[in-house]
Structures are given as C-alpha cells and as structure tokens.
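Visitor: I need the structure of the sequence given here:
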Amino acid sequence: MTIGIMGLRKPFKRGKYWYCEINRRRVSLRTSEKFEATQIFNGLKREYLAGRLEELQSECKTTLGEFADEYLEWAESTQKIRTFRANRLALDKLLAVAERSKKLDQLNFKPLDALVAKGKKGKLKTSSINNHIRHVRALFNKAVDWGLVEKNPFRGFKELKSEPRPPAFLSAKECVELISSIEDMELRRFVTASLYTGRRRGELFYLKWSDVDFERDCYLVRKSKTHLVRSYPMHPEFRALLKSFDDRQGRVFKRWEHPDTVTGLVKQALINAGHPEMRLHDLRHTFASNLAEAGESLQAIGELLGHTDKRTTEIYAHLSDQHLRDSLKRLKLNV
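Guide: Model prediction:
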C-alpha cells in the first residue's frame, strides 16, 4: 500500500470506479477514468494540505449507486452463485425505491420501509420480503468493511412478523400417487429418495456415491444445514433406488447443475398431482409425519432428520399421540 502525504493514499481502482483514501477512510473519486481520477486527486491533495480535511471528507462520500456497482462487480466473482443472485435481487429491490445519488452516510430506514411497502403492494410473501431485508442488511456490512461508512445504515431494521407455517405432509397413499404421476425417471428417483430419507434439499442434491456404503447399509451426509458430517441408515426402498443406478460416479443426482432447478421441478410435480400448496421441503415433513403417525418416537425421528435441537422435532408431537387417544377411550363416567 502506497501512502501519499501523511494520511492521503494515492488513487486506486476498485471495480468500476477510482478511489483514494483520507486518514484510512476510502472516498470515491466518482470516475472510472484514470486520468480524470488523477486530476481530481491532485485537487483533493491541495485542499488536504490547506487543512480543509473535513470539507474534503464530506464532499467525497460514496453514493448508493457507486457502492451498488462496485459491490456487484466484486460479489459476482467471489460469492457462491445462489448467494450472489439473492444479494443482487435484494439490491435491485432497494435501488427501485431509493435514489442512486444518495450518499451512503445519509441513508436511513426509509428505503427499506419503502421496499417493504412495495413488496406488500405487490403481494409478495412475508418470507420473501424478509429475505430481501436480510440480504440488504448483510451486503451493507461490506460498505463498513470497505471503510465507506462507519456503521451499517440498515442495522437494526426489523423483519416482518409472520405466522409460522404448520408442516404440510402427504399421506402414504398420496406419496404413492405422487411418485407414480412423475414420468421423468430422474425426478421420480429424487422425489422417492426425499420421501424415504427425509433429507434436506441440499443434503440429497450433493450426496456423492463415495458417501454411499452398501456393505454397512448407510450413507454419509457431508453438506448439511447444521454443518455436521453424519451417517444415516438406508431404508430398503432407498437402497433399492440407489442400486438401480448404472452410473455411480460423482454426485448421485448429477443431472441438474443447481438445486433451484430441482425445487421448481418438484413444485410442478406436486401441482400436477393435486397439491399446489405444497413444496419440496414438505417431502421432508412427510417423511417425519408418517413416522410419527406410525408411532415412532420423537427422539428417533429427530435423529433421522439430523436435528440438533429436540424442540425442532416437537412440531410432529401431535401426530404421535395415539397412546393418548387410546387412553381417553378408556375413560368411562357412570352418570
């Protein structure tokens, strides 16, 4: 790092625009041309030497538009595709209700309030609006890391309250009907595997043949929401499904490049089978719910699902209370 006069750092390029640094604080020179950036910097240096630092810093704040352009250029080459897409969408939503010329240090909660209002007007789901809020808050942490602002302008903005969605699930009969309704063999295999393992989308999508052990009748889950590497027993139907594959190299379900593709295909299959309100994750609920209705303990269900907190499994408690129903039937009042 080359430091110029005292706390003044010479121009450097980040993404599309040129910047300089004043007392370790990055300020935008508002140009993508090196020659113009050098001229602007020389003018700033004269002002700096004249002792007008505060004026300089107030005049050189980065705008929302400049930050957005630089952030997206940086994020596209460093973030995972799914994360980048979500961040880009959230940023687009913000820019649709905020002025690109607004200085970062002048931002407050108003743009996010406008984002929420527009989302509600457009009848977006509460979960979708909250997802945009979370990504906007997260990506502006980078503005702090880069020294563009002292604090995240959206830190503390609260998400919308939403009613928890009760787990939806298919009966055993509906599971059979769903599987038989899917003509695409690869998709049918994925849905069948979901119903007989209860695995999360990513856990099943990234399952590799090297993690399948037919001899011990189990498989290993490496990519998990809880980040635990864990082995699970194989249901006979899941074992038979895996045995039906000819190609046993790399990922088990290698046809699709991104899990979002599978999500859309399973959603359409559920719609075609007469379950438009359901989603891919509900196949995991179906696995657990059918076990609970069969009288399996919540502890065993939680272990099969990979839950680290037993309270998470308690949403299936009302489905495993047949013993309570049987007890009630024995109650007789002679009145």
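Visitor: alpha carbons only for contacts and neighbour counts from here, please
Guide: Will do.
Visitor: how about the nearest residue to Gly65, chain neighbours excluded?
Guide: Across the structure, with CA to CA, 6 or more residues apart in numbering as the measure, the residue nearest Gly65 apart from its sequence neighbours is Arg100 (4.2 Å).
Visitor: quick one more, to check against the first:
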Amino acid sequence: MSFQQTSLQRDPLQKDINAFLDYLKFEKNSSRHTLAAYCRDLKKLSDWLASQNISTWPELSEKRLRLWLAELHGNGLQSKSLQRLLSSVRSLFRYLNRQGIVEDNPAKLLSAPKASRKLPVTLDTDQMDALLNNRDDDPLVLRDQAMLELFYSSGLRLSELVGLNLDSFEEGFQRVSVLGKGSKERIVPVGRKAREAIQLWLSVRAMLPVKDEQALFLSKRGERISHRQVQNRVKRQAREQGMPTSVHPHMLRHSFASHLLESSGDLRAVQELLGHSDISTTQIYTHLDFQHLADVYDKAHPRARRKKGKD
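Guide: As a prediction, this is how the structure comes out:
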C-alpha cells in the first residue's frame, strides 16, 4: 500500500482527532499546555494507527491498544507518560462516542503501570528566609522579590503568577484572584510581606518601558514576563543566596503547602488554597509532614536511637 493510499485512508481518523482538539480549545477552553500534551499524545496514536494500517476506529480494539501500550512500556516510556497517553486516548473516545462516531471506548478498562510517586522537594523555613532576604533597590530585583514573596505567600502556580494583572487584586492587595487549571478561578489571601513587596515593585514599575499596561509583572522590555524568564530569575536569586539545590517556582509552591500544612494540619484548607480538584493530590504533603516527624522520632526517641558501645 502506498503512502498516499495510507494517508487517504487515515484522513477520516485525523479529521476526527482535529475536531476533538478544536473542541478542547474552543469549547473546553483548555490551556495551551493541556492542548500541547494532547497533541503530542494523539500524534503518537495517529502514527501508530498508520503503522498498523488501521483506517477505522472500530479496528482499534482493547486488545490492540493494550499491546501498543505494552510495546511503548517495553521501549522505555515511563508510567506517568503512559498514564497521560491513555487518558488522552480515553478522552478522545468519549468525545467520539458523544458524536455518535463510535459505540465503544477501547481504553475505558485499561490502566497503565502505576508510577512510584516522588515526594516534592521543598525548602525549609530558614532557606525560605534566606531566599526572600534581599535589600537591592534595582527595579528588576524588586520585581523578582515581589514574585518570590507572592509564590510563597499564596502558593501560586507559575502560569497563575505570569497571568496576573493589576486588577487581579482586591481590598488593598489582601486577596488575589487567579485563573488555575481548567480555567478555574479561585481567590487566595496575600500575606503582609508579599503586599509590601508588590507595593515596592509598583513604585518602580513605571521606570520600565511599559508596553503591557495590564500585566502585573513585566520584563525589562516592558512586556508581560514569560514563564522562562520567571524560572531563570528564581534560579538566579537562589544561586546568589547560596541555595544548596536548584530552585524553581513550583518548589516555592511545594514549600508553601508543606509549611502551611505542618503548622495548621488543615488538609482541606490547603487543598482549597492550592486549587486542587482532588484532595488526594494534596495528601502528598501529609507524607512530607510524616517524613519530617519520622526523622525527629529517629533522632529523639530513646528507643529509636542506637546506643553507642555494647548493648
């Protein structure tokens, strides 16, 4: 079979995939990161369908899909990537079913191998104090200070911070409205130190060639700051403060959640502040807290300490 013939046979499948991606973009209003992930996953599916000469959706049975996943796993694709890939295929078939294109979902009963869940890396309170201790009056440093304080004060995601506008705040910067995953809006409090840092930044913001009047945080060119710029500035600030590890924005969010949970013990409140739709996502921070308690126990409890010399 020629490539042209294969391409012609696959056209209806690719057309359906494109329609699903348009649905995610225009009707579900999915973020560009979500869309990019779906595009990557469904490109893998499309390429594999071509290699198998599959030209209609009913040909994609549960058995064939399971064999494909096993092949990908055998070639080194990690469990987390397999889970996301399977979720993308499952979502595609749910869409196709609603459109009356298919009757069954071959991915419905399949599951990827469970990945071992790594505990998030956090900074302790002394490290956070060192990171946030900056006395420079340079406008860009004051901007960075405000970003760092806001990350740690309110547990924002990188995309949430970058998307902030001047009118995102309420009641004298005491609360901020952020647009989280799935375009879900939530309102979180802003701590005193963060409010002070934001006010300092706003006092020098006009010193930059302001091109984006709405954006809270600007690049040195006056445009809305990019994700990469924020990541680089956080890493730079941490390096200048002698942090022992590579620091990134999500580590500050992890630190916010861990420290708040350790102090309050209120899992539901932390879930709300982080914007997690499922509390199981928040529960990983209870493992961090338990790990800390276990370390204290091992070092302090008479029965846990190993005696020196003879028993």
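Visitor: List the TM-score for the superposed pair.
Guide: With the length set by TM-score structural alignment, normalised by the length of the second structure, the two chains reach a TM-score of 0.64; 263 aligned residues with a CA RMSD of 4.4 Å.
Visitor: Going along the chain, name the strands of the stretch 101-250 of the second structure.
Guide: In the stretch 101-250 of the second structure, the segments counted as strands under DSSP state E, counting those that start in this stretch are 169-170, 175-179, 185-189.
Visitor: For the residue nearest to Gly65 of the first structure, the count of nearby residues, please.
Guide: For Arg100 of the first structure, the number of neighbouring residues by other CA atoms under 10 Å comes to 16.
Visitor: thought it was touching Leu91?
Guide: No. Between Arg100 of the first structure and Leu91 no contact is recorded; they are 11.2 Å apart, counting by CA atoms under 8 Å.
Visitor: what about the helices in the stretch 51-200 of the first structure?
Guide: 53-59, 64-78, 81-95, 110-121, 126-139, 141-145, 172-181, 185-197 (DSSP state H, counting those that start in this stretch).
Visitor: Nearest to Ser28 of the first structure, out of the ones you listed?
Guide: helix 64-78 (8.2 Å; CA to CA).
Visitor: Give me the mean deviation of that closest one from the second structure.
Guide: Relative to the matching residues in the second structure, helix 64-78 of the first structure has an average distance of 4.2 Å after the fit, by mean CA distance after the TM-score superposition for the first structure.
Visitor: Counting by contacts, list what that helix packs against.
Guide: helix 81-95 (3 or more CA pairs under 8 Å, 6 or more residues apart in numbering; DSSP states H and E).
Visitor: and the helix it packs on with helix 64-78, angle?
Guide: Angle of helix 81-95 of the first structure versus helix 64-78, following axes from the mean of the first three to the mean of the last three CA atoms, to 10 degrees, is 170 degrees.
Visitor: I'd like to know which elements helix 81-95 of the first structure is packed against.
Guide: helix 64-78, helix 110-121, helix 126-139.
Visitor: mind listing what's buried in that helix?
Guide: Judged by neighbour count (16 or more other CA atoms under 10 Å), helix 81-95 of the first structure contains these buried residues: 84, 86-88, 90-91, 93-95.
Visitor: hmm, who's touching it?
Guide: When contacts are defined by CA atoms under 8 Å, 6 or more residues apart in numbering, helix 81-95 of the first structure is touched by residues 65, 68, 72, 75-76, 111-112, 115, 132-133, 135-136, 139.
Visitor: which of the residues you listed are buried?
Guide: By the neighbour-count criterion of 16+ other CA under 10 Å, the contacts of helix 81-95 of the first structure include these buried positions: 65, 68, 72, 75, 111-112, 115, 132-133, 135-136, 139.
Visitor: and of the strands of the stretch 101-250 of the second structure, who's closest to Ser255 of the second structure?
Guide: Nearest of these (CA to CA): strand 185-189, 16.2 Å.
Visitor: tell me what that closest one is packed against?
Guide: Contacting strand 185-189 of the second structure under the criterion 3+ CA pairs under 8 Å, 6+ apart are the following elements: helix 139-154, strand 175-179.
Visitor: do that again at 10 Å, thanks
Guide: Taking 3 or more CA pairs under 10 Å, 6 or more residues apart in numbering; DSSP states H and E as the contact definition, the neighbouring helices and strands of strand 185-189 of the second structure are helix 139-154, strand 169-170, strand 175-179, helix 267-274.
Visitor: Just say which of those is most tucked in.
Guide: Taking mean count of other CA atoms under 10 Å as the contact definition, the stretch among these with the greatest mean neighbour count is helix 139-154, which reaches a mean of 23.
Visitor: how about the nearest residue to the aligned partner of Asn130 of the first structure in the second structure, chain neighbours excluded?
Guide: Alignment of Asn130 of the first structure against the second structure is given by TM-score structural alignment, with Gln83 as its counterpart. With CA to CA, 6+ apart as the criterion, Gln83 of the second structure has its nearest non-adjacent residue at 5.3 Å, and that residue is Ala112.
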